[in-house]
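J.: Pasting the sequence and the predicted model now:
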Amino acid sequence: MASTDSFGARGTLQAGGAEHEIYRLSAVEGSEKLPFSLKVLLENLLRTEDGANVTADHIRALAGWDPSAEPDTEIQFTPARVIMQDFTGVPCVVDLATMREAVTELGGDPARVNPLAPAELVIDHSVIIDVFGTPDAFERNVDFEYGRNKERYQFLRWGQGAFDEFKVVPPGTGIVHQVNIEHLARVVMTRNGQAYPDTLVGTDSHTTMVNGLGVLGWGVGGIEAEAAMLGQPVSMLIPKVVGFKLTGEIPPGATATDVVLTITEMLRRQGVVGKFVEFYGEGVGAVPLANRATIGNMSPEFGSTAAIFPIDDETIRYMKLTGRPAEQLELTEAYAREQGLWHDPSREPVFSETLELDLSTVVPSIAGPKRPQDRIELTDAKSAFRKSIHDYTDDATGEASLTGVDESSDESFPASDAPALSFADDEAAPVVISAADGCDGRPTKPTTVRSETRGEFVLDHGAVVIASITSCTNTSNPSVMLGAALLAKNAVDRGLAVKPWVKTSMAPGSKVVTDYYERAGLWPYLEKLGYHLVGYGCTTCIGNSGPLSDEISAAVNEADLTVVSVLSGNRNFEGRINPDVKMNYLASPPLVIAYALAGTMDFDFDNQPLGTATDGTEVYLRDIWPSAKDVQDTIDSAIDQEMFGSSYADVFAGDERWRSLPTPEGKTFEWDPQSTYVRKPPYFDGMSPDPSPVTDISGARVLALLGDSVTTDHISPAGAIKPGTPAAEYLIENGVEKKDFNSFGSRRGNHEVMIRGTFANIRLRNQLLDAIVDGGVSGGYTRDFTQDGGPQAFIYDAAQNYSAAGTPLVVLGGKEYGSGSSRDWAAKGTALLGVRAVIVESFERIHRSNLIGMGVIPLQFPAGESASSLHLDGTETFDIAGITALNDGSTPRTVAVTATKTDGSTVEFDAVVRIDTPGEADYYRNGGILQYVLRGMLRS
């Protein structure tokens, strides 16, 4: 739809061999003062102004942005495109497929249901490191991946052919964010004769990696992504913008990872949640694009919505290197200069807050043992570990020498349907690690492990059992990836070997990494240390590290050892990496290999040798650390434009496995009634062409009474599927064995599994149970008042009973309800359980909007009131009157709530209606955003 163009901003720009319509920012007074990121938002509003959801007042509010004011103006941002990874993208495609069927049933053309904005999905979250340390690790891991995920992949392949503007990057290609910056990102979009900034939302928090390319985007939940795909705006507040000034250059010995860990620590301390971070200053031009991407990628870890670099010469250089056409380069520079989006280091925009980092002060660092913002200088790593270990064990101090004999061979466990394991083929060599020398109070519990393939060795607290080069944060960056490979070469040349208890893995961000490793001749050295290619995917960083070997896992659990993972990832939360591993540290790729050589976290790289060279001399980390010149010379000789061109020449085609998948055809999907991965959801069952009038709520029961700071992680299903739960019982009833349960993430396309896991997080406490269970019960339980006395029951089972009885449900909560990650199933599961209203003290903005998108009305207690102050204990029945006012086209400010207690007494209050925009009111009147869009398609 054409903009109403209240400011006369519409014009043309001749560039890249064509004339493009543009909306000039100079038409709006005050635009020149804005930071780069807000200029991008301003152009978005100018181009999408419709007089209703986007008005001239919204544009003036943004142009007149007050840097010091608290955000209070809501705007509607329409991203240019959507990017998804497979875990979170599958439900989006499921919903589109279901919409096609609904359109058909209502007499429409199913082919009309298509993404209205370009949407791309990269399959990168499903590969698990079952096999490692062997030349065939990649092929075998991909085989396992296809075996586990065949149903999902067939469905996505159907979607790739059935939908316009939807493309799938098959497994084994790369990590979504690296594929995005290397190939998918446009920087400046051209569509329907217009040129405008490339913006996006993605169904992964690390979408912000593309901020390094000057592209504004961030991670959202599936509901917002679906809305954007279907042409609907994303609701947001005009944010504060934090300016981060960079000066100086990274010193020798430090890496981009060290920079990003330093920045993460600084911004966490500053407090940037909900804000934009924007980098500026003379030092920006000296920051390579790969380093910018590494910094942008960590935005979720320091809490900002986005962390963006402006467009400049380095942006154009990288676009050229990665094979973007000359016309695109010309248009990008011309458009950025015309719109005042080209970085001018002499001009400092006004920011809400500012910080500054002299890059020359950065030192080698790690972060851990459980949060990415807990940076530790490498020189302090040993002492910091010895301090932290006491939080994980109370074992008595003792003198213990971690000594053993490595008798590893080139044998590996045989391939089977079970996870396979294999190890590096180093020759037998003695292993002596003085990890406990001068214990300084460090708890020890030396445990002997005997392995058929790796000989006998002793494990103790602090043993590094996983050392993984993984994740989008670092594997997009040639300086650290080639730095790691050169360190491996130097280590091998000096006769060093990885310790036998370390699970090693190399999961590059794209095939380009493999290409430049091959061209530089460095793969043999990595493989000699066990760093064979295991897959192109997120792997260890999202918990897909795969199992430890049976004997190591058994030793760790039987002796209750506190062992360690070291990974070049972005997240190291407790329990995330591997169930056997309690402490997790983030490190640069070279340091990952260094710790694999050391074998223990209880190690001082300055003063302890990594081993003995073939000539008998002791070898320290400084002896094998590659120089900055060596790294740069290798980058210059091993990476070129042709490499990117060939890797991405046919990126959507996939390998023979992908192309040979039996795939349904046709405009609508042939649902398999036996599938436990992909099921048709009931969102459109019984839907009419016109929405039914909204109704008040009467006789509702409380499904859950919750406290403050209940996050979407508490509500949304995630992680492993626990035996004995409703989700597990469903799978068993459908013929799935326990070993094949997989995870909630892999089954996000099956609503039957997901609703059974909603509100089931073990850390969720439903205070409704306090009345019958002393101290309350954690996890997915409630009281079922369809039964006499309201006994304890699984939330899912109770919801089913309420549904059968025709009883609507409400959820009561406290402050900051729905904070945390933006998870679609937190809202979808709530709606599918039969919840009609959520009444809390305050909402997190995105979850509030998501509830409306699923037809659930968000209500707030009166100011200063709460469930506790109103003496509500969850045993009441609720009547909510006044919702019907929405049928008149207006949104009531409050609705009347009456809670009737078991003795017949009542509590009455006026709840604030948190439907905040006209668009949200339309969504609610239609029963949800998908129904609203579908009816719009039918009308058009």
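T.: On my side now, so go ahead.

J.: from here on, contacts and neighbour counts on C-alpha atoms
T.: Fine.

J.: tally of neighbours for Arg845?
T.: Arg845 is flanked by 17 other residues according to other Cα atoms under 10 Å.

J.: Please determine how far Gly274 is located from Ala805.
T.: Using Cα to Cα, to the nearest Å, Gly274 is found at 42 Å from Ala805.

J.: And for Glu145?
T.: 43 Å.

J.: another one to put next to it:
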Amino acid sequence: MADSFATRSQLDVNGKSYTYFSLPKLGERFDLGKLPYSMKILLENLLRHEDGGMTVGKDHIEAVASWDPAAEASTEIAFMPARVVLQDFTGVPCVVDLAAMRDAVSRLGGTAGQINPQIPSELVIDHSVQVDVFGRADALDLNGRIEFERNKERYSFLHWGQKALENFKVVPPNTGIVHQVNLENLARVVMEREVDGELLAFPDTVFGTDSHTTMINGIGVLGWGVGGIEAEAAMLGQPSSMLIPQVVGFKLNGKLPEGATATDLVLTVTQMLRKHGVVGKFVEFFGDGLQHLPLADRATIGNMAPEYGATCGIFPVDAEALRYLRLSGRSEQQIALVEAYAKAQGMWHEAGQAPAQYSSVLELDMGDVKPSLAGPKRPQDRVLLTDMQANFQANVQSLVANRKPVRQEVRFDQEGGAQQQAETLAAKPVSRIRMQDRDVELTDGSVVIAAITSCTNTSNPAVMLGAGLLARNAAAKGLKAAPWVKTSLGPGSRVVTDYLQKAGVLDDLEKLGFFVVGYGCTTCIGNSGPLPEEVSKGIAENDLAVASVLSGNRNFEGRIHAEVKMNYLASPPLVVAYAIAGTVDIDLTNDPLGQDADGNDVYLRDIWPSNKEIGDTIAATVGPELFAQNYADVFKGDSRWNEIASPDSESFAWDEASTYIKNPPYFDGMTMDVGAISDIHEARVMGLFGDSITTDHISPAGAIKKDSPAGRFLQERGVQPADFNSYGSRRGNDDVMVRGTFANIRIKNLMLDGVEGGYTRYFGGGADEQMSIYDAAMKYKADGTPLVVFAGKEYGTGSSRDWAAKGTNLLGVKAVVAESFERIHRSNLVGMGVLPLQFKDGESAKSHGLDGSEVISVTGLQDGKSKTATVVARKADGSEVRFDVHVLLLTPKEVEYFRHGGILHYVLRDLAKRAA
């Protein structure tokens, strides 16, 4: 460990001595006073990992220390997180890859024991519970039973991983959502670790295999979501290459007004930052408004960094951070270390202090924030509560434009015989169904799902207790949820249930149908479960454009439920309100929610709790004892978890019959020889897509259709549709996942005329026929034909799903050409050996007249040396279209990974060399 700038120092805290790398000492040679908080963390990371230039050299440290806020990101540095946190949807394939690497490294001359996490790696099982049962007291127990039955293979595999892998721990199911567990328990803020006989203190930094890892930014921990591929490399001791980022400052003033929530604030912030443009940048919050912003509100804002597009959305360490650490039951020694270290390093924030220098600055007076929702299909599309009805009415038109006629008119002759039949489109079709012993009507805009879900909001006592108090006020006036609404409450941790019970409002939520259904992401991740059969039939009868309202962070097309076309993000209190209203075709600011026992109209304003009432309830109910009792033995699990059987072996014993866990093909036939980055010749277009193609579109997490390639595959192996589970739960089996790639029911391939779903045109052998993308890809693979994808702006937005890149690779796609990429997905594509190429500004597939029928070549790559390449598109008549594109291999390290065929191949060869 080099120390070119002599910054190694000692810090004594309560009689305990720590070694640390002092930024003030470095500040004697560089002006660090105006450096943003997040840049100081990067700088310390470089000081601590300086190794003479093999990975971190003196020049890297100097580049960050003399950071120019106006400069474009161009200088490459190596960043090494202190730990990794995983959830089970992305964590299972990570552990599958580690198990496969144990086999592969042995074949290359190494040993299985070389494959172990080198840094603390903690997996929280939170993505697998579904809302199968709702609206009843035993919903939690029954959903848990179903969860364990569905996922016993996966859970047995994770049991094996916990025993076989070092530095790897599993937080069992029924504990909480990964980001909330991270905030409430796993995060250290300042780490301590013994290295070569010294006790080091350094900032807690984290990579997570979920994009909302950024929630931890709220307490001053620098971390962000990465693909499982990049996380695995970090677990195996590989630094992550990144460009020194620009840092956008976001100044917060004032405080939230009466009636506004943290959800309204984060939706406002998201809209502002999306408009500003922060992809690939850090966002740092500052200003005197921080003193009015509780830690939970900060975590809510940090959580949604992926929605505003930033790498992170971070807050500094201050007195509020210490207060939260104490509230959540951290030890006094840990709290003292955090305070002492932050102050010693110049990372402590005080009200009124001079701000850092930023690349650009936005400013918001929180007093201007108004009640809002976002939707109906993107989190950045904020809509004021006052405008919701108009928003619905404007957006529903495109969803019903192609609806088939739904009313039959029959005319009779004089004798009463049918003369002719005519079909007409009803202006507002109505499906009459019977629910809860009542005859009710469903129509466009009916709310069929109202879910208090997602760590974004369930981590926040203000909005959770606000929902409970609103439910109490509603129940007192005799209001109930509409009978067609599927209501659910998915607390982010057991702490939330405890304080709702302590406040006496859990009973009130249950009176309105909001029973606890599980401790996991549930509806937000697409695990909303089936709608009641009567509701499904009513939707199908008239092809209704129904709605969901959820307190989540994602509402992309096809994500929440296959039958629900409109999805709105809202605060938990508004989720309860819309459950009562039963429709989004209503103005909650002026129209009554319902009537009380005396027939009087009840308005939202009549039942909305005041900020003081919410604050007083928090003070009376949320205390350290709740955290202490719920996290006393967080890795132990319940009887269901501890009864799971798993093998005891260094290498995993693969079961060829398993449809959940399978040895992936990435390392088949791998040798120690490194390849080259070759030009692409005579490729076909697999997909031609528009803007905002998300990772949900590319690799859906939800239900598997029985007539899809994945559904047919499972049925051929004896799995009945009732036992399909979800794509997310089957990410340990590449056979299922490659068949699910680009299989989202709402994805639109522009090569086809208005067709939704995972379809394309196959042109092999002179044919031109429509078929599923998977089937076409396999035909092309048999023909030896490489594939490319064309897309618009923001390609790969959304969750950091490694399978969106893995599936693309396994389909045979060699390159994706898009107008712009979301940060994580671009990195994942590189990590899986798929070349990301970007159109020049103002250019697109449309501007070049491409329709997907062309034969494509990509030339001029020069083994990764060139920053541009030429795309040649040959049309059926022999004419050619030529245009240059940017090659998005952004760092020398990425070029090296790509030559190896991907980051995991690079790591394997590196480990095998060490063994030799």
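T.: That came in fine, so what should we check first? This structure is a prediction, so every number in the text was calculated from the model and none was measured.

J.: Between Gly274 and Ala805 of structure 1, which has more neighbouring residues?
T.: Ranked by neighbour count (other Cα under 10 Å), Gly274 of structure 1 and Ala805 place Gly274 first, with 17 against 10.

J.: Touching, the more buried one and Ser299? I think so.
T.: No - using Cα atoms under 8 Å, Gly274 of structure 1 is not in contact with Ser299; the gap is 10.7 Å.

J.: which residues do the two both contact?
T.: Thr305 (Cα atoms under 8 Å, 6 or more residues apart in numbering).

J.: for stretch 267-285 of structure 2, which positions count as buried?
T.: 267-274, 278-285 (16 or more other Cα atoms under 10 Å).

J.: same check, this time on stretch 760-768 of structure 1
T.: For stretch 760-768 of structure 1, by 16+ other Cα under 10 Å, it's Ala760, Asn761, Leu764, Arg765, Asn766, Gln767, Leu768.

J.: which ones are touching the second one?
T.: Read it as Asn761 of structure 1. Asp713, His714, Ile715, Ser716, Pro717, Gly779, Gly780 are the contacts of Asn761 of structure 1 under Cα under 8 Å, 6+ apart.

J.: Of these, which is the nearest to Ile308 of structure 1?
T.: Comparing the contacts of Asn761 of structure 1 against Ile308 of structure 1 with Cα to Cα picks out Asp713 as the nearest, at 26.6 Å.

J.: Show me what secondary structure element comes after the strand or helix carrying that closest one.
T.: Following DSSP states H and E, one finds Asp713 of structure 1 within helix 712-715. Once helix 712-715 of structure 1 ends, the next helix or strand along the chain (criterion: DSSP H and E) is helix 726-733.

J.: which bit of structure 2 covers that next one?
T.: Aligned using TM-score structural alignment, helix 726-733 of structure 1 spans residues 709-716 in structure 2.

J.: once aligned to structure 1, how far is the matching stretch on average?
T.: Average distance, stretch 709-716 of structure 2 versus aligned residues of structure 1 after superposition (mean Cα distance after the TM-score superposition for structure 1): 2.4 Å.

J.: which residues sit against that stretch?
T.: Contacts of stretch 709-716 of structure 2 (Cα under 8 Å, 6+ apart): 659, 704-706, 720-721, 724, 735-737, 739-740, 772, 774-775.

J.: Among the residues you listed, name the buried ones.
T.: By 16+ other Cα under 10 Å, the contacts of stretch 709-716 of structure 2 give 659, 704-706, 721, 724, 735-737, 739-740, 772, 774-775 as buried.

J.: Among those, name the ones in strands.
T.: If you go by DSSP state E, these have Ser772 in strands.

J.: Return the member of the buried ones among the contacts of stretch 709-716 of structure 2 nearest to Gly208 of structure 2.
T.: Met737 (21.2 Å).

J.: Contact partners for the closest one?
T.: Ser699, Ala710, Tyr727, Arg730, Arg731, Trp803, Gly807.

J.: Mind putting those into TSV with distance to Trp641 of structure 2, neighbour count and secondary structure?
T.: TSV is the format used below for the contacts of Met737 of structure 2 (distance: Cα to Cα, whole Å; neighbours: other Cα atoms under 10 Å; DSSP: H, G, I helix; E, B strand; the rest coil):
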residue	distance to Trp641 of structure 2	neighbour count	secondary structure
Ser699	29	28	coil
Ala710	29	23	helix
Tyr727	22	22	coil
Arg730	19	23	helix
Arg731	20	30	coil
Trp803	27	32	helix
Gly807	31	24	helix
